[in-house]
Each structure stands twice: as C-alpha cells, then as structure tokens.
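Colleague: With the sequence up front, the predicted model follows.
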Amino acid sequence: MATRGASLSFIAGYVDTLGFIALHGLFTAHVTGNFVLIGREVVTPGNDVLLKLLAFPAFVAGIVAVRALVRRRQRAGDDALRSSHLLQAALMLASAACGLAGAGDMATGLLCAAAMGAQNGYGKLLLAQLPASTVMTGNVTQLVIDALDRAGGAERPALAALGAGVLAFAAGCVGGALASRWGMGWGLLPAVAALLAMAAVKGR
C-alpha cells in the first residue's frame, strides 16, 4: 500500500508540474496554488484568470464523481480503489485527447483538474492511512517532526512512507517538467499508464 501511495505522489507531482508549464500557470492537482494565482490577478490582471476560476468547480466535480463511485462500488462489494483509478485515468485520458486534438487549454485543463480532484477524493476516502499524495506542505512538516522524534528515540512508523511520498512527488515534478516539451496531450500519457497499472493490482 505504501508503494501505491508513493506512486500517486509521483503522479501528482508529475501532472501538477506538467500542467503548470503547459497550461500557463494552472495548478491541476491542488486548489491552494490557484487561489494564490487568482489573488495575483487582482493586482496584475492577465488573460488566463477564467481557467483558474473554473478549475475549482472542475476539481470539486472530480471529488463528487469519485464519492458517488466509491459509495456505489462499496455497496456492491467491488474494488472501489480499482474503479477510482480507472475513473481518474479516463478523465486524464480525455484531457490528453483534448490536448492532442488542439481543443484548447480550457477543456484540457478542466478535465485534468477533475482527474486530480478524483485523486484527492479517493485518497481521503480509501487511502486515509497514507500520507496525502498531492499536497506536500503538511507531509514535509510531519516528516521533519517525525525525524526529530525518531532521533530522540521515539517510534515513528510512518516516517518511511512520508519520506517516500515527498521524494516521489519531487521526482514527479522533475518528470513533469521534462515531459512539458511534449505538451499536455503526449505528456499526460505516462501518468495514464501508471494509473492503469495500479488499477491492474488488487487494491483492498
């Protein structure tokens, strides 16, 4: 399960950095960065604020969709985590298709934000025992605290998972930056492949 958490952290860092570069400053994996960018627009207006505003409801839509999916799959006794990975992969593939078809930043970015909303959603619903995979601020804070406590002799069993997640996210950021030369269309495909690979492994 810890390996799955690190893989999701890699995907989050990869997709967020890829989107930030290819979509001219849009954060697709978390909301905080877009709030900051919207605040910047108040004093330095630009032409891309609409996408950042619409990214929030798209992100929420991804959470709503995965919540309904998880509820339905759990009632049926199915593998909700596998279905969640497939939903995210489908949204991300649709985003890639928009990028390849030249459909514009709006469609590409909103579908990608919905995909990352889904990851945030099932992370809370199904992987709550793992560190967050998409936002590293809390993880880095906890990692430092746990490392200091471990140095003092305290048991901190989550230390390895925290460290792996932070490192995987950082590696994903580098990968996403390198993939940005391909644009969102081709650049998203490795992340889609990773999600499909995780869906093929029995979740819980």
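Modeller: Nice, thanks for sending it over. Fair warning: this is a prediction, and the values are worked out from it, not measured in the lab.

Colleague: rest of the way, CA atoms for contacts and neighbours
Modeller: Noted.

Colleague: Distance check, H24 against G104.
Modeller: H24 sits at a distance of 12 Å from G104 (criterion: Cα to Cα, to the nearest Å).

Colleague: Against that first model, consider the following:
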Amino acid sequence: MIVNDRQRRVFATALAAMAGFVDSVGFLSAHGYFVSFMSGNTTRLGVALGTSPGDALVPVLLILGFIAGVTGGALLSERAGTFRKPAVLGLVTLLLIAASLARAAEGEAVMIAALVLAMGALNNTFQRNGEVTVGLTYMTGALVKLGMGLARRLSGHRDSGWLSWAQLWAGLLAGAVLGAYLQDRLPLGCLWIASAWGAAMVAVAFRFPAEG
C-alpha cells in the first residue's frame, strides 16, 4: 500500500519514527525492556523462564499490555469508520499524555503501562479489511519485504518497492536515535515531545481516509 503512495509512505515513516522515539525512551526507562518490540520481550521471557523464572513477570505484563493496546485500538478503529486513523492516533496521543503526566509524578510503572498501550494501539493505523497492512512498531516484516524487493530488483524488476520499506525502517531508526538523545538530556520533556508529535499526526491523519 505505501509502496505506490508517496504521501502515505511519508506519513507511515513519520509514525514509525514516533514509535522508534517512544520505544527508545521506554527501553532506557524500563531497564532494557521494550514498550513496542514484543519479539524482544518474548525472547527476554524465554530467557527468564529458562534461567530465572522469577524474572518472567515483567515481560509477561508488557506483552499482555501490548495485546490490550492492540485490542482497544482495533475496537476503536472498527467504530470510527472513515475516521479510523485520527481516532486511533487520538487514542495514542492521549496515552502518551498520560505517560508524560505519570513521569512528572514519578509513576514509572504507570508511565510504562501507558507507553505499551499506546504502541499496541498505534499498529491499528493502517488497516484493510481488518488486517494490519503496515506494522509501525516492529520492522522485521519491513526488512523481509526490503530483502525480497532487493531480490526482485536484482532480478530485473524495476518497481520492486524495496526503497519504501528501507525508508520505513530508517524512520524507526532515526526516531530511536532522537529518543535516546533526548531521554539522556531532557528526561522530563521527551514524552511531552512525543505527545505533541502524536497530536500533529492526528491532524495529518484527517487527510487520509480509511483504506477499507
């Protein structure tokens, strides 16, 4: 979908960058756990179960929180109709604001919970017929499509689309770098920046009707 639509591609990249920003802040705040990358938390869960079962609770809660965010975002998306994107991003923004307030009040657990819910919900932004078409908080699928696109390009196909997936991955990486930089230098302000970022994305989202 984003391969042949430049505006949607830029929009998706901006959202992936926001996800990278938030995940970087969350990673540094949650002692090496992720708020959007559940494959990483699943690996940490497996390691904990295999070596120190008492450490398994945190990744379990993070994974369940992410699923809850996806579920809540999907339910909202279904009810929002053609305003699916701004509705979902509005929810994400409210959760980011809640995380910002929790950090200001030194409520780390509440902050992490709000971030996990927000990142789960974010993945409902791009849907078609009830299926996610662009994952915004995880890049394994994008990298697989990038590699397959490169193979097609090397095989002589001109429109392989690999650059679109490379752009999405680069967006998440750039956001993660910025998030880490600001978490180190502006810890009380970085989530407010993410909240403002989310609010801006809500405004932009009104330009893009639901896909189906």
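Modeller: Nice, thanks for sending it over. These numbers were taken from a predicted model, which means no experiment stands behind them.

Colleague: Can you get me a residue count around whatever residue of structure 1 lines up with L96 of structure 2?
Modeller: Alignment note (TM-score structural alignment): L96 of structure 2 maps to M92 of structure 1. If you count neighbours by other Cα atoms under 10 Å, M92 of structure 1 ends up with 28.

Colleague: Give me the nearest residue to the aligned partner of L178 of structure 2 in structure 1, chain neighbours excluded.
Modeller: Counting by TM-score structural alignment, L178 of structure 2 corresponds to G175 in structure 1. Setting aside the residues directly before and after it, G175 of structure 1 is nearest to Y14 in space (Cα to Cα, 6 or more residues apart in numbering), at 5.7 Å.

Colleague: and what of A191 of structure 1?
Modeller: I11 (5.9 Å).

Colleague: Could you pull up the contacting residues of L167 of structure 1?
Modeller: Not one residue lies near L167 of structure 1 by Cα atoms under 8 Å, 6 or more residues apart in numbering.

Colleague: how much space between it and L93 of structure 1?
Modeller: According to Cα to Cα, L167 of structure 1 stands 26 Å off from L93 of structure 1.

Colleague: With Q74 of structure 1 instead?
Modeller: Here the criterion is Cα to Cα. By it, Q74 of structure 1 lies 25 Å from L93 of structure 1.

Colleague: and if you look at T134 of structure 1?
Modeller: From T134 of structure 1 to L93 of structure 1 the distance is 19 Å (Cα to Cα).

Colleague: who's more crowded, the two?
Modeller: Higher neighbour count among T134 of structure 1 and L93: T134, with 26 against 23, using other Cα under 10 Å.

Colleague: Tell me which stretches of structure 1 form helices.
Modeller: Here structure 1 has its helices, by DSSP state H, at 2-22, 32-43, 49-76, 80-101, 105-126, 137-151, 159-179, 183-187, 189-199.

Colleague: T3 of structure 1: how many residues sit nearby?
Modeller: Neighbours of T3 of structure 1 under the rule other Cα under 10 Å: 11.

Colleague: Pick out the residue nearest the middle of structure 2.
Modeller: Nearest to the mean C-alpha position of structure 2, by Cα atoms, centre = their mean, lies T137 at 2.9 Å.

Colleague: which non-adjacent residue is nearest the aligned partner of it in structure 1?
Modeller: Applying TM-score structural alignment, one finds that T137 of structure 2 aligns to T134 in structure 1. In space, and not counting its chain neighbours, T134 of structure 1 is closest to A12: 5.3 Å by Cα to Cα, 6+ apart.

Colleague: my guess is that neighbour meets G172, correct?
Modeller: Yes: with contact defined as Cα atoms under 8 Å, A12 of structure 1 counts as touching G172 (7.1 Å).

Colleague: Please identify which of the two sits among more neighbours.
Modeller: Neighbours were counted for A12 of structure 1 and for G172 using other Cα under 10 Å; A12 has more, 28 against 25.

Colleague: What does that one correspond to in structure 2?
Modeller: In structure 2, A12 of structure 1 lands on A19 (TM-score structural alignment).

Colleague: just R72 of structure 1 next, same as before
Modeller: Under the alignment (TM-score structural alignment), R72 of structure 1 maps onto R79 of structure 2.

Colleague: ok, the residue nearest to M111 of structure 2 when sequence neighbours are not counted - contacts?
Modeller: Nearest in space to M111 of structure 2, with sequence neighbours left out and distances taken as Cα to Cα, 6+ apart, is A99 at 4.2 Å. Neighbouring residues of A99 of structure 2 by Cα under 8 Å, 6+ apart: V110, M111, I112, A113, A114, L115, L191.

Colleague: show me what contacts the last one?
Modeller: Translated: L191 of structure 2. By Cα under 8 Å, 6+ apart, the contact list for L191 of structure 2 reads V22, V25, L96, I97, A99, S100.

Colleague: Surely the last one and W192 touch.
Modeller: Yes: here S100 of structure 2 reaches W192: they are 5.8 Å apart, a contact under Cα under 8 Å.

Colleague: more crowded one of the two?
Modeller: Neighbours were counted for S100 of structure 2 and for W192 using other Cα under 10 Å; S100 has more, 25 against 18.

Colleague: Please report the distance of the nearest residue to that one once chain neighbours are set aside from A180 of structure 2.
Modeller: With Cα to Cα, 6+ apart as the criterion, S100 of structure 2 has its nearest non-adjacent residue at 5.3 Å, and that residue is L191. From L191 of structure 2 across to A180 of structure 2, the span is 11 Å (Cα to Cα).
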